[in-house]
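K.L.:
Sequence and predicted model, in that order:
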Amino acid sequence: AILQGHEEFIRAEISDRVKRGRIEVFVQITSPDETTYNLELNRPLLEAYKRAFNEMNREFDTNEKIKPEFFLQLRDAIIEKTAEPDPDELKGALSKLLDKTLDSLELMRASEGSALANDLNKRLTLIKDYLDRIAQRAPSVVMEYREKLKNRIEAISEELEIDDARLAQEVALFAARCDITEEIVRAGSNLTLFHTYMEMDDAIGRRLDFLVQELNRELNTISSKASDSIISACAVEVKAELEKIREQVQNIE
C-alpha cells in the first residue's frame, strides 16, 4: 500500500536502463528507528467489550469494575500504527536505491557480457571455418559428379560413345541445381554483421537473434542443395553451433 502510486515510476526507471528481459523488484521498507513504536487503542473493540461487560453487570445484578489489565489481555486491544512516509521523500529514496541497484546490475552484466562475447567469438570462428570448408568443397562436388556420371555411362556399355556435349549439359544442369555460392556469401555477410553488432553499445539482442535465424535458413538451403555428405556434415556442425549461440543470445539485451 505504501508503494501504491510508485509502480509506474519504478517501471520507468528500470525501463530506461534495461531494454530487454524480465526484472522483478522487491522493496522492503523499515523504520529508521526500530525502537520507536506508535501504539493506539483499538477503540471500537474496547467499546464493544465495555458494552458487553456493562450488560453482564445488569444481567446478573453485579457491580464489577473493569480493570485496565483486563484490556491488555485482549487480542488486538492495542494496535501499532505505521506512519506513512512522505511521498516525495519515498520517491527520492526509491530513485537512489534503484540507481544503486541498477549500477550493480550493469557491472554484473558487463562482466558476464565479456565472458559471453568471448564464447560467441569462438563459436563464430568455428562457423567461419566450416563455411570456408564448404566453399572449398563445393567445386569438387560438380567435378566428382561429372566423373561418376561418365563412369556410369561407361559401365552401361563400354562400346557406347560418350557424347561430350550431352555430358557437359548434364553436368551444367547439376551444377546449377547445387550451386551454393550465393548462400555461402550471404552466410559470410551475416557473420560479419554479427561481429559488427557485437561491437555496438546499443541493445542488440533481437538483431543477433534475427541473424541466427537467417544463418540457419542459409545452412538449411546449403545442406539441401549441395547433395554432398561432406558439405552436409559441415552444415550440421554449423547448425549445432548456431543453436548454442541462439540460447546465449536470449540473455543479451
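P.N.:
Sure, I can see it.

K.L.:
make it CA atoms for all contacts and neighbour counts henceforth
P.N.:
Will do.

K.L.:
which is the next helix or strand following the helix or strand containing residue 123?
P.N.:
Using DSSP states H and E, residue 123 sits in helix 87-156. Per DSSP H and E, helix 87-156 leads on to helix 164-177 as the next helix or strand towards the C-terminus.

K.L.:
Point out the other elements, helices or strands, that the helix or strand that that next one is followed by touches.
P.N.:
Downstream of helix 164-177, the first helix or strand assigned by DSSP H and E is helix 181-198. If you count contacts as 3 or more CA pairs under 8 Å, 6 or more residues apart in numbering; DSSP states H and E, helix 181-198 packs onto helix 87-156, helix 205-226.

K.L.:
List just the one of those helices that sits closest to residue 53.
P.N.:
Nearest to residue 53, of all the helices and strands packed on helix 181-198, is helix 87-156, at 43.3 Å by CA to CA.

K.L.:
and the closest one, how far out from the chain's middle?
P.N.:
Helix 87-156 sits 15 Å away from the centroid of its parent chain (CA atoms, centre = their mean, to the nearest Å).

K.L.:
Helix 164-177 and that helix, what's the angle between them?
P.N.:
Relative orientation of helix 87-156 and helix 164-177, computed by axes from the mean of the first three to the mean of the last three CA atoms, to 10 degrees: 170 degrees.

K.L.:
Now do helix 87-156: which elements does it pack against?
P.N.:
If contacts are counted by 3+ CA pairs under 8 Å, 6+ apart, helix 87-156 sits against helix 7-15, helix 164-177, helix 181-198, helix 229-249.

K.L.:
one more time with 6 Å, if that's ok
P.N.:
helix 229-249 (3 or more CA pairs under 6 Å, 6 or more residues apart in numbering; DSSP states H and E).

K.L.:
Use this one as the comparison:
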Amino acid sequence: MIKSMTGFGKATAEVNNKKISVEIKSLNSKQADMFVRMPSFYKEKELPVRSLINKELERGKIEFNLYVELLAEQSSVNLNKDLFKKYYTELKDVLADLNEATTNENLVSIVAKMPDVYKSEKSELDETEWVEIEKTIKEAIIALDNFRRDEGKSLLEELTLRINNIVSLLAEVEQYDEERITTVKERISNHLKEAVGEQNINNDRFEQELIFYIEKFDVTEEKTRLTTHCNYFLETLNSDISEGKKLGFISQEIGREINTLGSKANHADIQKIVVKMKDELEKIKEQALNIL
C-alpha cells in the first residue's frame, strides 16, 4: 500500500458560538516542511498541533489553516462601571464648586473618554473548546490521509506498469545473446586475419582471447540483478506501509544495472532496448518522488 504525499483535507465544527474550519494541504517534499496559520487566541496550541501533524502525516510540504467565524456577537471590551461612576461624581462635584453648568449628556461624553473607563479582558482558552477543535483537526487529517491513499492507488498502477515494461524489455535482450557472441567472434577473427594473416593465427590463443571478450561482454549478472531489483521494487510497492524513500533507492540500483547493460551491450538493437528502459525508469523516478 503506497500513499501520495499530495493531498487535501477539510473539516468543520461549531463550538461555543464559533464555526471552526480546518484545512490541511500537502505536497511532496523530502522532509516535513510545515506552515501553520491560526488565530492568535489559539497560538499556545501551535506546538501540539505541529506534533500531531508530524506524527500522522510524517513528511511533505504541509500547509495547515485554522479559521474561526463568530456565530454571535461577542466582545472582549467591558465598561468599568465603578471607575465610570467615580469619574462622573468627581467631575460633577468639581463643576458644582466652580459654578460651571453642564448637561448630563456632556458629562457622560467627557467621562467616556477618560482613561481606563473601558477595559479589555483577554479570556483564557477553554480546554473543552480546544478538545472539540482538536477532534476537528484529526478529522481533517483523516480526510487528507484518505486523499493520499486514493492518489496512491493511481501511483501503484502507474509504477507497476513501468516496472513490468522494464521486465518485458529485458526479456527481449535474450534473442540477441547468441548473435552478439557470433558477432564478437567474427570481428576478432577478421581483425587477426588482416593483422597477421589466416595461416599465422594460433587457434589456441585465439580461443583464449575469444573467451576473454565473451566474458567481458557477458551481461548475465546484470540481467539477473536487474530482474531481482525489479521484483524487489514490486514487493516494496505492495508492502503494508508506504516506503517512498526505499523505492527511490531501489530505482537508483535499477538505473545502475541498466547503464551497465548498455555499456556492455555492443549491439545496436540492445542499445535501443536500453534507451527504452531508461525512458521507463525516468517516469518511475518522477512518480516515486511523490510517494510518502
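P.N.:
Yep, that arrived. The shown structure was predicted, so the numbers you read here are calculated from the model rather than taken from an experiment.

K.L.:
List the contacts of the alignment partner in the second structure of residue 205 of the first structure.
P.N.:
Mapped onto the second structure by TM-score structural alignment, residue 205 of the first structure lines up with residue 244. Taking CA atoms under 6 Å, 6 or more residues apart in numbering, we find residue 244 of the second structure in contact with 291-292.

K.L.:
Go through the helices and strands packed on helix 181-198 of the first structure and name the closest to residue 34 of the first structure.
P.N.:
Closest to residue 34 of the first structure of those is helix 87-156 (CA to CA; 17.9 Å).

K.L.:
now the angle from the closest one to helix 205-226?
P.N.:
Angle, helix 87-156 of the first structure to helix 205-226, by the same axes, to 10 degrees: 10 degrees.

K.L.:
residues near the closest residue to residue 149 of the first structure other than its chain neighbours, how many?
P.N.:
Of all residues not flanking residue 149 of the first structure in the chain, residue 167 sits nearest, at 7.9 Å (CA to CA, 6 or more residues apart in numbering). By other CA atoms under 10 Å, 15 other residues sit near residue 167 of the first structure.

K.L.:
After alignment, which residue of the second structure pairs with residue 167 of the first structure?
P.N.:
Alignment note (TM-score structural alignment): residue 167 of the first structure maps to residue 206 of the second structure.

K.L.:
Looking at the second structure, name the residue matched to residue 223 of the first structure.
P.N.:
Residue 223 of the first structure maps onto residue 262 in the second structure, with residues paired by TM-score structural alignment.

K.L.:
against the second structure, where does stretch 237-249 of the first structure fall?
P.N.:
Mapping stretch 237-249 of the first structure onto the second structure (TM-score structural alignment) gives residues 276-288.

K.L.:
Quick check: the matching stretch compared with the first structure, mean distance?
P.N.:
Superposing on the first structure places stretch 276-288 of the second structure at an average distance of 1.3 Å from its equivalents, by mean CA distance after the TM-score superposition for the first structure.

K.L.:
List the buried residues of that stretch.
P.N.:
By neighbour count with 16 or more other CA atoms under 10 Å, stretch 276-288 of the second structure contains the buried residues 277-278, 280-281, 284-285, 287-288.

K.L.:
before we move on, what about stretch 43-62 of the first structure?
P.N.:
In stretch 43-62 of the first structure, counting by 16+ other CA under 10 Å, buried: 46, 49.

K.L.:
what's the spacing between that stretch and its chain's center?
P.N.:
Using CA atoms, centre = their mean, the mean C-alpha position of stretch 43-62 of the first structure is found 64 Å from that of the whole chain.

K.L.:
Could you do stretch 65-72 of the first structure as well?
P.N.:
In terms of CA atoms, centre = their mean, the centre of stretch 65-72 of the first structure is found 61 Å from the chain centre.

K.L.:
Please apply the same query to stretch 231-245 of the second structure.
P.N.:
Remark: stretch 231-245 of the second structure is offset 17 Å from the chain centroid, using CA atoms, centre = their mean.

K.L.:
which residues sit against stretch 29-42 of the first structure?
P.N.:
With contacts defined as CA under 6 Å, 6+ apart, stretch 29-42 of the first structure is touched by 77-81.

K.L.:
Could you do stretch 46-57 of the first structure as well?
P.N.:
By CA under 6 Å, 6+ apart, the surrounding residues in contact with stretch 46-57 of the first structure are residue 63.
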